[in-house]
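Enquirer: show me how the following folds:
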Amino acid sequence: MTDLRQLGWDNYQKNCSPDFGGGSLGRVRRVDRGEVDVVTEMGEIRALSDSKRTSVSTAPATGDWVEIKEDPDMGFLVERVLPRYSSIVRRDPAELEQAQVMVSNIDLVGIISSADRPINIARIERFLVLAENSQAEAILILTKQDLGIPREWRGVVEDFSEIQSIETSVIDGSGIAKIQNCIAPDRTLVLLGESGIGKSSLVNLLMGEEVQQTSEVRLGDKKGRHTTVARELLTIPTGGILIDTPGIRGVGLWDAEEAVDRVFSEISTEAQRCRFKDCTHTAEPECAVINAVTAGVIDQNKLARYLRLREELQEQAEKRNLQRRKPR
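Expert: Modelled structure (predicted):
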């Protein structure tokens, strides 16, 4: 017998007011092609979830709360996906300009970096935009801090001082209690980061046992292999829920213009003082952003990263508009 409160049901009801029907209730632990593993009060079941064999109109994602019914011929079916109070959405890498929900009903987004490789500021900012767009709270997490704290990491923490940062080590267990306190008793944390940065080791330490396989990174380039092969929901023994994800090196943003402006708030705030409302912050006269860069208030490299994200989203919007105009 599974207590749904351990899966975050009480927390879900605080954030949503679900119109629950007559089916069995459960939370999606893992998604495969056309099927999902769902944890219910009676335990974990395998249910069909594709639109051809079920009546569900929304594709389930890891973290979803769903209604399940049992069909005498086909077995368990996903009847309905309950409303989501948050979700990480990216541009579907397999489709032409289409959104893909990676995980849902999350409270915290753990953005992972490792002390044994260069801190990728551009990737951190991109993940922060994903988190901001998801309606969840971001946490910056450094693994392998026993190797020393990189100077670039300190710069990121200072630049985003309003965001909680936690430095961890599986060698001495430092930082683990802080993460546990963030998610207990029933909040959901999703971990994002590239392969080989100690994500699986961190998961195992939080779980108190080896639930995810770990592998050594290549010595030549510090690249890691995907030891986590699918997004997977786990319940932490000390309270709270964890969603581990396969390593991500790059991820396309989706409909995230406002989130970009909030993550780069010092730039978007300064931009309101520009002479032209459609200022590109590249060559226009009386551009407040360029003036701030000249004065040393805004870092030129950060502005370049901001402009690249804005350009990416603009191109994406133009492609979507072309798709809509194409005859069907």
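Enquirer: every contact and neighbour count from this point should use C-alpha atoms.
Expert: Fine.
Enquirer: quick one: residue 252 and residue 88 touch, right?
Expert: No: the criterion here is C-alpha atoms under 8 Å, and residue 252 misses it with residue 88 at 11.4 Å.
Enquirer: which of those two has more neighbours?
Expert: Taking neighbours as other C-alpha atoms under 10 Å, residue 252 and residue 88 compare with residue 88 leading, 24 against 18.
Enquirer: please name the nearest non-neighbouring residue to the more buried one.
Expert: Residue nearest to residue 88 in three dimensions, not counting chain neighbours: residue 134, with 4.9 Å by C-alpha to C-alpha, 6 or more residues apart in numbering.
Enquirer: from residue 92, how far out is the one you found?
Expert: 16 Å (C-alpha to C-alpha, to the nearest Å).
Enquirer: before we move on, the earlier item: surely the residue nearest to residue 88 touches residue 87?
Expert: Yes: under the criterion of C-alpha under 8 Å, residue 134 makes contact with residue 87 at 4.9 Å.
Enquirer: and for comparison, fold this next one:
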Amino acid sequence: MIIEQYGWNENWQVKWNGIIHNQERAHNKRVPGRITGDFGSKYRVMTEAGETWGELSGKLRHSVTDSGELPAIGDWVALAMQDGGEHAVIHGLLPRQSVISRKVAGNTQAEQIVASNVDTLFLVSALNDDFNVRRMERYLIMAWNSGASPVILLTKADLCPDADTRIAEMERAAPGVPVHAVSALLGDGREELLPYIRSGQTVALTGSSGCGKSTMVNWLSGQTLQLTQDVREGDSRGRHTTTHREMFVLPEGGIIVDTPGMRELQLWEDEGGLDLAFGDISSLAAECRYSDCSHEREEGCAVLAAVFSGQLEEKRLMNFRKTQKELRFQSSKEQRQKRKAVASAGKTSTPRPRKTSWERQLEEY
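Expert: Next up, the predicted model:
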């Protein structure tokens, strides 16, 4: 299988040519490949010669300064082939076009890459008792921050007697974002997804456990690629069926990435995703009397006026406030950790912009 089927195109070739120029000066032979499976310490990689297993070079492993620089599913990487192509060493990453990331679970202040170089992010929610509009608003922030285009998939439509009501509720919470209700059991809605899975396009699935992501992979591919499990009847919560990130080629030529379900989504840095996900509130805020209005009790607040008139749902505003405070706290915490790291290293000057491990390696050639 050629790498063009995994998304290699002229744009990636141009980036690669610039890197090869530097590598030839050092007499190092490299080949491009895409990470198709992330299994922790090892990666499955697709190259022009076929599929192989790869692991980080020692130099790359020790040059990485944070977890966000490690290879992730969807990355294009530079490889040195070994053992006749049965094994490869990963020496660097090509610059990413999009990065879907979140904060790692717990109190650790670190980034976890969910997938990279994704064109469309399918945000999956089941139309059962696990349906949650407020949670989807958080997923939309992650999607807008990533650079990928968000699309909401409401699965298990056959199990929902009031599907139209819930679809309308989700559309109000995600203005401008496509919302599709589908049923893998009945085969309904697949034709609506065809524009997103055409040849050369990469889509990724994310959502809570039990929302039907693995079922979607099997349904869109027309074969059983991923294991599935039934959700608990009591609360419609699912189990972690998918335990690692994996990429598959669909019959239409598109590429789909399945990811493990999330019990909770802790957001990473905000790069405008909050304002995009809550675009209606941002537009109303422009009409507030005070530019620094917190939308809590100020006079002349257009956002509060919209709540009082019924134009804006109060629960949506509350989720906006909560998420805004969370992102601000996380940003301040990250800045404190950076200043502490600089101080402990005995540096007094302002740190220069951090380079990626790949950029640092190129400077050495």
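Enquirer: distance of residue 305 of the first structure from residue 128 of the first structure?
Expert: From residue 305 of the first structure to residue 128 of the first structure the distance is 13 Å (C-alpha to C-alpha).
Enquirer: residue 190 of the first structure now?
Expert: Taking C-alpha to C-alpha, one finds residue 190 of the first structure at 13 Å from residue 128 of the first structure.
Enquirer: what's the neighbour count on the aligned partner of residue 235 of the first structure in the second structure?
Expert: For residue 235 of the first structure, the aligned residue in the second structure is residue 249 (criterion: TM-score structural alignment). If you count neighbours by other C-alpha under 10 Å, residue 249 of the second structure ends up with 21.
Enquirer: residue 305 and residue 128 of the first structure - which one has more neighbours?
Expert: Higher neighbour count among residue 305 of the first structure and residue 128: residue 128, with 26 against 16, using other C-alpha under 10 Å.
Enquirer: before we move on, which element is the residue mapped onto residue 69 of the first structure from the second structure in?
Expert: Using TM-score structural alignment as the criterion, residue 69 of the first structure maps onto residue 80 of the second structure. Assessed by DSSP states H and E, residue 80 of the second structure sits inside strand 76-82.
Enquirer: swap in residue 136 of the second structure?
Expert: Residue 136 of the second structure belongs to helix 133-146, assigned by DSSP H and E.
Enquirer: in the first structure, what stretch matches that helix?
Expert: Following TM-score structural alignment, the aligned partner range for helix 133-146 of the second structure in the first structure is 121-134.
Enquirer: report how many residues lie close to the counterpart of residue 174 of the first structure in the second structure.
Expert: With TM-score structural alignment defining the correspondence, residue 174 of the first structure maps onto residue 188 in the second structure. The tally of other residues near residue 188 of the second structure (other C-alpha under 10 Å) stands at 15.
Enquirer: swap in the one 4 residues further on?
Expert: The criterion is other C-alpha under 10 Å. On that basis, residue 192 of the second structure has 11 neighbouring residues.
Enquirer: look up how far residue 47 of the first structure lies from residue 126 of the first structure.
Expert: Counting by C-alpha to C-alpha, the gap from residue 126 of the first structure to residue 47 of the first structure is 34 Å.
Enquirer: who touches the residue lying farthest from the centre of the second structure in this structure?
Expert: Computed with C-alpha atoms, centre = their mean, the residue of the second structure farthest from its C-alpha average is residue 299, at 38.8 Å. Contact analysis of residue 299 of the second structure by C-alpha atoms under 8 Å, 6 or more residues apart in numbering lists residue 289.
Enquirer: list the contacts of stretch 9-21 of the second structure.
Expert: Applying C-alpha under 8 Å, 6+ apart, the external contacts of stretch 9-21 of the second structure come out as 30, 32, 94, 362.
Enquirer: in helices, which of those residues fall?
Expert: Counting by DSSP state H, the contacts of stretch 9-21 of the second structure place residue 362 in helices.
Enquirer: the spatially closest residue to the match of residue 235 of the first structure that is not a sequence neighbour: neighbouring residues, count only.
Expert: Ranked by C-alpha to C-alpha, 6+ apart and with sequence neighbours excluded, the top spatial neighbour of residue 249 of the second structure is residue 255, at 4.5 Å. Residue 255 of the second structure has 27 neighbouring residues, counting by other C-alpha under 10 Å.
Enquirer: distance check, residue 255 of the second structure against residue 171 of the second structure.
Expert: Distance from residue 255 of the second structure to residue 171 of the second structure, by C-alpha to C-alpha: 26 Å.
Enquirer: residues contacting the closest residue to residue 140 of the second structure other than its chain neighbours?
Expert: Distances taken as C-alpha to C-alpha, 6+ apart place residue 277 nearest to residue 140 of the second structure, at 5.7 Å, with adjacent residues excluded. By C-alpha under 8 Å, 6+ apart, residue 277 of the second structure lies in contact with 137, 140-141, 144, 174.
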